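In: structure, please.
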Amino acid sequence: MSDVTTHDFAVHGSRTALVTGSSSGIGLDIARAFLEAGANVVLNGRDAGRLAKAAAVLGRPERTAWVAGDIADPGTGEALVRTALDRFGTVDVLVNNAGTFASKPFTEVTEEELDGFLTHNLKGTYLTTQAFVRAVRAQGRRAGVVNIGTVLVEHGLAGFPASAPVASKAGVHGLTISLAAELAADGIRVNLVAPGIVRTPLHEGADVDAYGGLALLNRVGEVAEISQAVLYLADAEFVTGHVLRVDGGHVTGRS
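Out: The predicted structure follows:
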């Protein structure tokens, strides 16, 4: 196992959610939403300092723990699960939010860049989910996995070349459907939220509102709208194998 740092404050509670890539942006807001819904939350990111700041921003130390580490390292998923069980007693929800995304023309993508997207988007999701499923099976509880994909898997943009990250996210979409079938007998539901263009730090320095016209609702999304969808799928007991677009009609309204 490579360098994995854990930090916790917490007491045992009810439901526990593990949220990868939760030091900022969508992941941090998903953590906020689970805390406000009464859950315990284990945060994750690669930078311990940023995670400590994120935990302070959330302001619920009695129900917050964090694990610093790269999800592409199987030890990170194992540490997330171990921290949740040690501090809160259960693992109930996994949100695979961590990943990377960048635009680059197809023929200019290097092998190293392609490997990076496949590793951090697909392999990391795969390995973290393995650790979670093993723990859920051991505790004999029903549970849910919510993956974060992208509507660009269904609707590419000519002006935004992103073949490498989209290919890796397409793998996450396929993994979602396959695991929903494989894990149903264990009482584990697996779903995916596919955001459209959302106002996050990923777009720092760009005029993100200029993309609003791509959606039928003529605006970009906000992180809280993704969090709302994640909480719905985490709670929806008769929903599995579903891809929920949260895109303002980006795919439906394509021209």
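
In: contacts, neighbours, all on C-alpha from now
Out: Will do.

In: would you list every one of the strands in the protein?
Out: For the chain, the strands defined by DSSP state E cover 5-8, 16-19, 40-45, 64-68, 93-96, 143-148, 188-195, 198-199, 221-222, 243-246.

In: quick one more, to check against the first:
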Amino acid sequence: MSTPDQKVAIITGASQGIGAGVVDGYRKLGYAVVATSRSITPSDDPYVLTVQGDIADPATAERVVSAAIERFGRIDALVNNAGIFVSKPFHEYTQADYDDVTGVNMSGFFRISQLAIEQMLRQGGGGHVVQITTSLVDHASSELPSVLASLTKGGLQSATKALAIEYADRDIRSNAVALGVIRTPMHPVEYHETLGAMHPVGRMGEIQDAVEAVLYLENAPFVTGEILHVDGGQSAGH
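Out: Here you go, the predicted structure:
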């Protein structure tokens, strides 16, 4: 159980990479954390509650939010980090690709954000919702065909701004972090040089770059509706 004044964050896609880094980042801020992913395992930290499940399934969102309220009593932040990226020529995408990407990237955002915002409104005191998106939304690349990323993450960026305006007068902020390619276990080492060269700064980003962007937004009460590019300059040009 958290102390009455301890804030609580929910992180999706939290078992590894950026999500795991964000969990650690919020704990260092003193937040209790509810962490969810399909493969997440229990934590030794009494202030980190893990919930296994597929965020594309609305039932997972219901379980995660219920667990947060039952264990810690409130929700102050939600980081919609879970995402799937499939790069292939548009005409080669399959129905399964479409279902997988839209399921996690869009359905995975929709229900849990609804439930988290409902709880923020119920308890008063505001809150914060953050989407993790991709810089490719703002600069399509011939080297990395990714229409499904643009379709889903582009939708999230528009929704980020809409939520910011809808709830601004109730002190619930909504922001997004638009990432370049981040060095995580999903990228084999042999591709690092090629992926790094896709950024004007000549290298990939690090997990901590993404984490610090999220924490900046968490600690920036006058910032809402912002799409924060953490992409080595990609969105500016190449």
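
In: superposing both, give me the TM-score.
Out: Once superposed, chain against chain, the TM-score is 0.94 (TM-score structural alignment, normalised by the length of the second structure); 237 aligned residues with a C-alpha RMSD of 1.5 Å.

In: closest to residue 156 of the first structure out of the strands of the first structure?
Out: strand 188-195 (13.3 Å; C-alpha to C-alpha).

In: tell me, the closest one lands on which residues of the second structure?
Out: Counting by TM-score structural alignment, strand 188-195 of the first structure lines up with residues 172-179 of the second structure.

In: quick one on the thing from earlier: make TSV out of the strands of the first structure and add mean neighbour count.
Out: Shown next, in TSV, are the strands of the first structure (neighbours: other C-alpha atoms under 10 Å):
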stretch	mean neighbour count
strand 5-8	17
strand 16-19	28
strand 40-45	29
strand 64-68	28
strand 93-96	27
strand 143-148	26
strand 188-195	26
strand 198-199	21
strand 221-222	20
strand 243-246	20
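
In: and those strands as JSON lines, adding distance to residue 79 of the first structure?
Out: As requested, the strands of the first structure are exported to JSON lines (distance: least, C-alpha to C-alpha, whole Å):
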{"stretch": "strand 5-8", "distance to residue 79 of the first structure": "8"}
{"stretch": "strand 16-19", "distance to residue 79 of the first structure": "11"}
{"stretch": "strand 40-45", "distance to residue 79 of the first structure": "10"}
{"stretch": "strand 64-68", "distance to residue 79 of the first structure": "7"}
{"stretch": "strand 93-96", "distance to residue 79 of the first structure": "13"}
{"stretch": "strand 143-148", "distance to residue 79 of the first structure": "17"}
{"stretch": "strand 188-195", "distance to residue 79 of the first structure": "20"}
{"stretch": "strand 198-199", "distance to residue 79 of the first structure": "30"}
{"stretch": "strand 221-222", "distance to residue 79 of the first structure": "30"}
{"stretch": "strand 243-246", "distance to residue 79 of the first structure": "28"}
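
In: which one of the ones you listed lies nearest to residue 126 of the first structure?
Out: Closest among the strands of the first structure, using C-alpha to C-alpha: strand 93-96, at 9.1 Å.

In: which parts of the biggest helix by length in the second structure are buried?
Out: Scanning the second structure for the helix with the most residues, using DSSP state H, yields helix 147-166. Going by neighbour count (16 or more other C-alpha atoms under 10 Å), the buried part of helix 147-166 of the second structure is 147-150, 152-154, 156-157, 159-161, 163-165.
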